[in-house]
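> Everything below, folded, please.
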Amino acid sequence: MKISARNTLKGKVTGLVPGAVNTEVALEVAPGVTVVAIITKSSAESLGLAEGKEVYAVIKSSDVMVAVD
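Model prediction:
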């Protein structure tokens, strides 16, 4: 796989919540660390996503904000 995004996190699908249009996908990328993404339902189906499947979270953004209290 070659992509232009510089931030990829390998993980395992731990949960799927399908909706009418979108699916919420939870990925465990490290012990106790979960990344949640919202993707189209059709994309989730075409990728064959299921709990336990190994996948990559690909993060491409021109801005990342950091805040503190």
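
> rest of the way, CA atoms for contacts and neighbours
Fine.

> If you count contacts, what does the lengthiest strand in the chain end up packed against?
Ranked by residue count under DSSP state E, the longest strand found in the chain is strand 7-18. The contact analysis (3 or more C-alpha pairs under 8 Å, 6 or more residues apart in numbering; DSSP states H and E) places strand 7-18 against strand 22-30, strand 54-59.

> Second input sequence below; structure requested for side-by-side comparison:
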Amino acid sequence: MKLSARNQLPGRVTTITPGAVNATVKVDIGGGMTVTASITGEAIADLALAEGDSVTVVIKASDVLIGK
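Modelled structure (predicted):
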């Protein structure tokens, strides 16, 4: 699958924490960094997502904020 988003980070799923509707998915992208995403339980089922899976984190946002 090709995507127009340029911010694509390969990683490995480390944790999936289910919730009532959404779940939190943590992805280790290397260098001691983790990306956390909130996605629906339905999306997790559709992707057959499991801890240890190799995935690509795709970031597509109209706003990017930086704080210090």
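
> coming back round to it: take the helices and strands packed on strand 7-18 of the first structure and write them to CSV, including mean neighbour count and distance to Lys10 of the first structure.
Compiled in CSV, those are given as follows (neighbours: other C-alpha atoms under 10 Å; distance: least, C-alpha to C-alpha, whole Å):
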stretch, mean neighbour count, distance to Lys10 of the first structure
strand 22-30, 19, 6
strand 54-59, 15, 4
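
> The ones you listed into JSON lines, with extra columns for distance to Ser43 of the first structure?
Shown next, in JSON lines, are those (distance: least, C-alpha to C-alpha, whole Å):
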{"stretch": "strand 22-30", "distance to Ser43 of the first structure": "9"}
{"stretch": "strand 54-59", "distance to Ser43 of the first structure": "13"}
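
> among those, which is nearest Thr8 of the first structure?
Between Thr8 of the first structure and these, the tightest spacing by C-alpha to C-alpha is seen for strand 54-59, at 4.6 Å.

> Not counting its own residues, what contacts that closest one?
5-13, 27, 35 (C-alpha atoms under 8 Å, 6 or more residues apart in numbering).

> Also stretch 37-44 of the second structure?
With contacts defined as C-alpha under 8 Å, 6+ apart, stretch 37-44 of the second structure is touched by 18-19, 21-26.

> And stretch 13-33 of the first structure, by the same measure?
Counting by C-alpha under 8 Å, 6+ apart, 9-12, 34-42, 44, 49-55, 57 sit against stretch 13-33 of the first structure.

> ends of stretch 9-29 of the first structure, how far apart?
Terminal residues of stretch 9-29 of the first structure are spaced 6 Å apart (C-alpha to C-alpha, to the nearest Å).
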